[in-house]
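In: Need the 3D shape of this:
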Amino acid sequence: MFHRDLSSFLALCLIWGTTWIGITIGIERVPAVMFAGTRFTAAGILLIVILSCRDGLQLPDRQSGVRLAIVSVLSITLCYGPMFWGMNHVSSGTAAVLEMSMTPVALLCFAIGLREEAWSAARFAAVAIGVVGLSILFLPDTVSAGEEGTSWLPILGAAAVTWAAISSAFGSILARPLMAAQSSAYIAAWTNLIGGLVLVLGSLIFEEGAAASLTEIWEWEAFAAWAYLVVFGSLIGYTIYMRLIRDVGSRAGSFAFVSPVIAVTIGVVFNSETVTILDICGMILMLGAAYFSMRGSDGVTLEGPAPQSATKISSET
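Out: Predicted coordinates for the structure are as follows:
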């Protein structure tokens, strides 16, 4: 079990550490929320088709459907909508620190608050070390963001990015009991589809140029980036993430300490970006935090607690 979870975790870190390239390319050419919404919707449809070919089409039942809808909106719609809006008003470094650091913190707090996991001082210490590492890695950009003046927009933007991480974490923990009755792929499929469709609707209502982008032929770079995100970022990556949430609980959030290291490394290798000694120190702290967060206090990797029963799902939805 440990080796399977470790392999899944490393695969998730690698996949989500490379998706920033596709996101950057895509949102430069297509309205950001529409780009995300169509990506998740397409991934959801593809995964549902794949599962239907294997097991037949299985629609969510009424009892679990309410929770699944809530999970979808929290994990996808209320995450990516505010996040893209907020990133327009804060520096990339500030957004990275807020979103990446809040993800594991919120996951752990919600898991404990909803009694999915027990309190662990060692886990909180590991997460705290990771947050320090993130701050060190993105410190120059974060500091420069404080020179933008007294406008409320940077504050609201930072709040939106923070909310995005909290919303996603809450949705992820709420999804865990659903996987007592359904596979992680099934939950990922419907979450992508429902959350993506609501994102598309929101984009059509609020985002400038959204409707036109559905009828235009995208540049090949944007389409290639979109296809990569559909297949790897959402269809494969999100399914792996759901499986890790089921099997190791909030420890899955430790990807937030590894994926930025992969992204920075790719930037150095392929884009001739530079790193400083301070950057390297931050990345070492982040990798160490991920390592200790994925392990128990006795040095042996632990599996997360078993998901709640299907009976409890119906009583809580």
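
In: hey, let's count contacts and neighbours off CA atoms from now on
Out: OK.

In: next helix or strand past the strand or helix carrying residue 283?
Out: Following DSSP states H and E, one finds residue 283 within helix 277-293. Using DSSP H and E, the helix or strand that follows helix 277-293 in sequence is helix 310-316.

In: For that following helix, buried residues please.
Out: 310, 313 (16 or more other Cα atoms under 10 Å).

In: Determine the set of other helices and strands touching it.
Out: Secondary-structure packing of helix 310-316 (3 or more Cα pairs under 8 Å, 6 or more residues apart in numbering; DSSP states H and E): helix 62-72.

In: to compare against the first, here's another:
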Amino acid sequence: MISDTKTRAYLAWAAICLIWGTTYLAIRIGVEDLPPLLFAGFRWFLAGPILFLILMKKGYRLPDRGDIKHSAVVGILLLGFGNGFVVFSEQWIPSGLAALLITTVPFWIVGIESFYVRGSNLNAKIIIGLIAGMSGVMLIFGSNIISVFDPHYIKGVAGLFVAVTCWSFGTIYSKYNSTKVHPLMSAAVQMTIAGTLMTLAGIIIGEYKSLSLTAESALAFFYLLIVGSLIGYGSYIYAIEHLPVSFVSTYAYINPVIAIFLGWLVLDEVINLELFLSASIILSGVYLVKKGSSEARMKLNRAEN
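Out: I've put the predicted structure just below:
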């Protein structure tokens, strides 16, 4: 029987798949009017203290110096560089293309983990699952893949390369350097530190001079603040605390499917046989990675015992 903690962790993973599939669109809308560092930074700058106050009211333990140190590293890697460069990149590239490039995250994560942790070896199911997931996403966005090499998108592609690299390192660091406080308290510290640094950087380089808030960008900001940050990022930190990172990282395969569905729902875009085939391939990849991760963990446990 799955424990309550595991159940909550899988629900948190499902929340990531759904919520972060919508944030690419919100980011794209926001950067039409708002400069990237202040747009991304102020979101986390507000979200961190809000979450911190909620947890304080519920009686959660405060982080000590060591907890703050580890949370700062994770926050800077995941939010400062990871999310920050996604926002930066979407100034030049479409949200769908950004979602496509972010699907390389699982390759980076399982690859880094295989070198970072002794005995954390890949197996055939994980590799086949990752390839299947990427193939499904490629099928969805196949008609746009040539855009990656368009000179107009070079800055965006380079920014996303930095984003996926930093996000992957941050995820592995977080997994194997856990704090003694509740994962959500750690997330609050991460948000606050990364948000403060990004906001200060935006002010220093003069981004405030180009602020132009519209109804659309304000809506995008508050959606990202409440849903993308407080719910989505909190769910991510909780999930990687309790589930294998190779499985949690498969959210990157689901996000583009959510983006396509929203395109149909909001913009009346067509859902066709190609989409259903792609979704089936992606979900099959998720299953294989989950299965392979479980087998690898069991093998490692037997070797240690």
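
In: TM between them?
Out: Superposed pair, TM-score by TM-score structural alignment, normalised by the length of structure 2: 0.85. Supporting alignment: 295 aligned residues with a Cα RMSD of 2.9 Å.

In: if we can go back for a sec, mean shift of the helix holding residue 283 of structure 1 relative to structure 2?
Out: Here the mean offset of helix 277-293 of structure 1 against structure 2 after fitting is 2.3 Å, by mean Cα distance after the TM-score superposition for structure 1.

In: so where do the helices sit in the stretch 51-200 of structure 1?
Out: 62-72, 78-87, 92-113, 121-137, 139-145, 152-175, 184-206 (DSSP state H, counting those that start in this stretch).

In: Quick one: residues in contact with the last one.
Out: The list of residues contacting helix 184-206 of structure 1 from outside it, by Cα atoms under 8 Å, 6 or more residues apart in numbering, reads 33-34, 36-45, 47-48, 51, 68-69, 71-73, 75-77, 81, 175, 178-179, 210-211, 234-235, 238-240, 242-243, 246.

In: and residue 70 of structure 1, what pairs with it in structure 2?
Out: Using TM-score structural alignment, the partner of residue 70 of structure 1 in structure 2 is residue 73.

In: picking up where we left off before, now the helices of the stretch 51-200 of structure 1 as a markdown table including mean neighbour count and distance to residue 21 of structure 1?
Out: Below are the helices of the stretch 51-200 of structure 1 laid out as a markdown table (neighbours: other Cα atoms under 10 Å; distance: least, Cα to Cα, whole Å):
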| stretch | mean neighbour count | distance to residue 21 of structure 1 |
| --- | --- | --- |
| helix 62-72 | 19 | 24 |
| helix 78-87 | 22 | 15 |
| helix 92-113 | 23 | 14 |
| helix 121-137 | 21 | 18 |
| helix 139-145 | 16 | 19 |
| helix 152-175 | 23 | 19 |
| helix 184-206 | 23 | 20 |
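
In: so can I have JSON lines of these showing distance to residue 262 of structure 1?
Out: Shown next, in JSON lines, are the helices of the stretch 51-200 of structure 1 (distance: least, Cα to Cα, whole Å):
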{"stretch": "helix 62-72", "distance to residue 262 of structure 1": "27"}
{"stretch": "helix 78-87", "distance to residue 262 of structure 1": "21"}
{"stretch": "helix 92-113", "distance to residue 262 of structure 1": "14"}
{"stretch": "helix 121-137", "distance to residue 262 of structure 1": "13"}
{"stretch": "helix 139-145", "distance to residue 262 of structure 1": "18"}
{"stretch": "helix 152-175", "distance to residue 262 of structure 1": "20"}
{"stretch": "helix 184-206", "distance to residue 262 of structure 1": "24"}
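
In: so which of those comes closest to residue 283 of structure 1?
Out: When the helices of the stretch 51-200 of structure 1 are ranked by distance to residue 283 of structure 1, counting by Cα to Cα, first place goes to helix 121-137 at 6.1 Å.

In: State the span of structure 2 onto which stretch 44-52 of structure 1 is aligned.
Out: Using TM-score structural alignment, stretch 44-52 of structure 1 pairs with 48-56 in structure 2.

In: Could you pull up the contacting residues of the spatially closest residue to the match of residue 70 of structure 1 that is not a sequence neighbour?
Out: Among residues not flanking residue 73 of structure 2 along the chain, residue 170 sits closest, at 7.5 Å (Cα to Cα, 6 or more residues apart in numbering). By Cα under 8 Å, 6+ apart, residue 170 of structure 2 lies in contact with 73, 74, 75, 77, 78.

In: now structure 1: which of those match?
Out: With both residues aligned by TM-score structural alignment, their matches' Cα atoms under 8 Å, the contacts of those that structure 1 also has are 73, 74, 75, 77, 78.
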